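Engineer: please find the sequence and the predicted model below.
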Amino acid sequence: MSSSSSLVLPYQIVNAFVDTASGGLGNPAAVFILESPLTEDQMKTTGILMQQPMSCFVVPLPGGSDEEKSFKIWWWNATGSESSLCGHGSIATSVLLSSMYPSLKVITYHTTSAGICPSNVISPLYADINFPLHDTPVDVPEPNRSLLSCLLNAIPDSVEADFGAVAKGTLDVIVEWKNKERSLGSLDIATEELEPIETRGISLTSLPPPPSPTAAAEGVEQPDLFLRVFSPRHLIPHEDQVCGSAHSDVLPFYLSRLPAKPEGAEWVSHHSSKRGGRLGLVPLEGGRLSLRGRGEVGRKGEVEI
């Protein structure tokens, strides 16, 4: 029984960036639809209690219509830290809101650090979020020995030749994996070895192999890039199972290296983590990015703080 000073908060778990074709489970988020804002301490406590990759706190703003609504959103992770940007939490929230309001088409999120981020309900259980597209990450011509040492220690039996370009983005360090004999998803990575790297996250990325004739003939989707994201300083668990916000740096990294696509064409990113996931990426005018993904609405629950 709850005490008079406690607060019981209903939530719903939503998996974002689910890949129905490959069976990728996506990344879970706990979404709290609230009548009024919580304090920072309350959100911090709730994020720690939930132990989900992200807890999203959402409060409706006045006005709007059946098709367009605005919300204030906060993202807090399982370490009790507020996140400045969270792609999977935003997609999870949009999918949940669209299931609550069947006529909803456009959602406007007012965030603490990222300004206003619009979201479109593209189809049932499929939505996008409009995020910043950062400047092209700056190549590090000669990565320092401590960075290379961390990478070599984290990936057993790796050698320096396995790593290609290294770049420093606005949020994360981007490292290209070049060993075609060892796929990104097959790597058993000791994430604690990455903790000395001073960055929000480490994006380990690779290009896909050429499609097989069978896959091409059957129309199997070919990703444009593979990605795994690690953040031992900021996340529990240390690997982000499917990270949306990392693409604000990763897509510009590839836009400067790969042939251009027609305007409005979608780039496809496949997360090679244990859970796996698919993200659609469309560069927009004005330095913005449409980050797209499918969600699955899961269990309901309550947490007492």
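Structural biologist: Now that the structure is in, tell me what you want to look at.

Engineer: okay, CA-based contacts and neighbour counts for the rest of this
Structural biologist: Will do.

Engineer: tell me which residues are up against the longest helix seen in the chain.
Structural biologist: Counting by DSSP state H, the longest helix found in the chain is helix 87-100. Residues outside helix 87-100 that contact it (CA atoms under 8 Å, 6 or more residues apart in numbering) are 14-17, 27-29, 31, 54-56, 75, 104-105, 107, 119, 121, 124-129, 242-245, 291-297.

Engineer: stretch 6-19 now?
Structural biologist: For stretch 6-19, the external contacting residues (CA under 8 Å, 6+ apart) are 2, 24-33, 88-89, 91-93, 95-96, 242, 276-279, 292-305.

Engineer: among the contacts of helix 87-100, which ones are in strands?
Structural biologist: 14-16, 27-29, 31, 55-56, 75, 107, 119, 121, 126-129, 291-297 (DSSP state E).

Engineer: one more to weigh against that first structure:
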Amino acid sequence: MTKYQVFTANAFTDKQFCGNPAAVVLAPDDSPLSESQLLQIAAELNLSETAFIVPKNASGPNAFQEASQFGLRWFTPTTEVSLCGHATLATSFVVLEKLDNKSTELSFDTLSGKLVVRRGQDGRLDMTLPINPPRPVAITEDIKLLVTSIYGEFRDSVEVELSPTLNYLVVHDPSTTRDDVASSVPRFSREAYTAGERLNLIAILVTAKGTDKDFHSRVFGPWVGALEDPVCGSAHTVLAPFWQSRLEKRSFSATQVSKRHGDLKVDIISGTHIRISGRAVAVLEGMLTV
């Protein structure tokens, strides 16, 4: 049996029991985990995402304290995902703050390419992620079913766009407010779930223009085993370009208005990349025996 150090950290918040929890499992390169073990651990921890990290440019007993380059993979309780912002933020917080790594910059090799996280201002961490602009889609019967799942009815005023890289569907009714999004209770019928499967959806992003913030959102992903993702970093790689033309700006303050709530600062820094900034707090530390 092998022991692996594991943490739970809440991302996009500085308060316990808020933000988005992610598990972070330290997997030394001399004790690799199999594909089936990765899935089993993620299912056992049963959070929206579990991150597994392997040091790349250091070895030995202090590898996690000395490395600045890591391999990083993310798993929901049912599947591997190609990008997860909040688990990347949680991972960086664990490495820099809980493990006392002195690096000013961490880089991660992932399914979405190389991701970089830097120490930011006021305790924030700055993640550089690939941008994933959405595109308008035709309003088919499948889309109508999904919109009805969110609002309880289909509305002609609704805007629907799809990120082809992440398969995230953006749903926006210009008449909705922050409170409308926060109080929404989506109901995915079997027919709506099947419609999402036909579209290969990962998640639906419901969004509204803000007042105290630039925009608000919630994220629902029953197709990957997470009915709601409390605060989703990768969703903002889609939402920022969605709101860029509507608000005519490139820097945003955003809030995900789930019950756990989370705040993000988002900057479009180029045509290919976006910077998402936030805080994190650790809530659990232990050992996993496999």
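Structural biologist: Sure thing, it's come through. Since the model is a prediction, treat every value here as computed from it, not as a measurement.

Engineer: superposing both, give me the TM-score.
Structural biologist: The TM-score (TM-score structural alignment, normalised by the length of the second structure) is 0.86; 275 aligned residues with a CA RMSD of 2.5 Å.

Engineer: one step back: buried sites along the longest helix of the first structure?
Structural biologist: Residues of helix 87-100 of the first structure classed as buried by neighbour count (16 or more other CA atoms under 10 Å): G87, H88, G89, S90, I91, A92, T93, S94, V95, L96, L97, S98.

Engineer: so what corresponds to the third one in the second structure?
Structural biologist: Looking back up the chat, that one is G89 of the first structure. Matched by TM-score structural alignment, G89 of the first structure corresponds to A87 in the second structure.

Engineer: doesn't A208 make contact with T176 of the second structure?
Structural biologist: Yes: in this structure T176 of the second structure lies within contact range of A208 using CA atoms under 8 Å: 6.1 Å.

Engineer: neighbour-wise, which of those two wins?
Structural biologist: Using other CA atoms under 10 Å as the criterion, T176 of the second structure and A208 rank with A208 on top: 23 against 14.

Engineer: show me what the more buried one lines up with in the first structure.
Structural biologist: Per TM-score structural alignment, A208 of the second structure is aligned with S206.

Engineer: now E248 of the second structure
Structural biologist: Matched across to the first structure, E248 of the second structure falls on P259, judged by TM-score structural alignment.

Engineer: what's near enough to touch its match?
Structural biologist: P259 of the first structure neighbours (CA under 8 Å, 6+ apart): none.

Engineer: distance of it from F230 of the first structure?
Structural biologist: Distance, P259 of the first structure to F230 of the first structure, by CA to CA, to the nearest Å: 27 Å.

Engineer: the strands in the stretch 101-250 of the first structure, which residues?
Structural biologist: Ranges of strands in the stretch 101-250 of the first structure, per DSSP state E, counting those that start in this stretch, are 106-110, 116-123, 126-132, 138-139, 163-168, 173-177, 202-206, 225-230, 239-240.

Engineer: how big's the offset between the second one and the second structure?
Structural biologist: Right, strand 116-123 of the first structure. After superposition onto the second structure, strand 116-123 of the first structure sits on average 1.4 Å from its aligned residues (mean CA distance after the TM-score superposition for the first structure).

Engineer: for that strand, buried residues please.
Structural biologist: By 16+ other CA under 10 Å, the buried positions in strand 116-123 of the first structure come out as I116, C117, P118, S119, N120, V121.

Engineer: could you check how far the second one is from S90 of the first structure?
Structural biologist: By that I understand C117 of the first structure. Going from C117 of the first structure to S90 of the first structure by CA to CA gives 9 Å.

Engineer: so what touches stretch 176-191 of the second structure?
Structural biologist: Residues from elsewhere that reach stretch 176-191 of the second structure, judged by CA under 8 Å, 6+ apart: 145-146, 149-152, 206-210, 216-218, 257-259.

Engineer: centre of the chain to that stretch, how far?
Structural biologist: 19 Å (CA atoms, centre = their mean, to the nearest Å).

Engineer: tell me the buried residues in that stretch?
Structural biologist: Neighbour-count burial for stretch 176-191 of the second structure [16+ other CA under 10 Å]: T177, R178, V181, A182, P186, F188.

Engineer: circling back: of the buried residues of strand 116-123 of the first structure, which is the nearest to H238 of the first structure?
Structural biologist: Of all those, H238 of the first structure sits closest to C117, with 26.5 Å by CA to CA.

Engineer: verify the contact between the closest one and V106 for me.
Structural biologist: No: C117 of the first structure is beyond contact range of V106, at 10.8 Å (criterion: CA under 8 Å).
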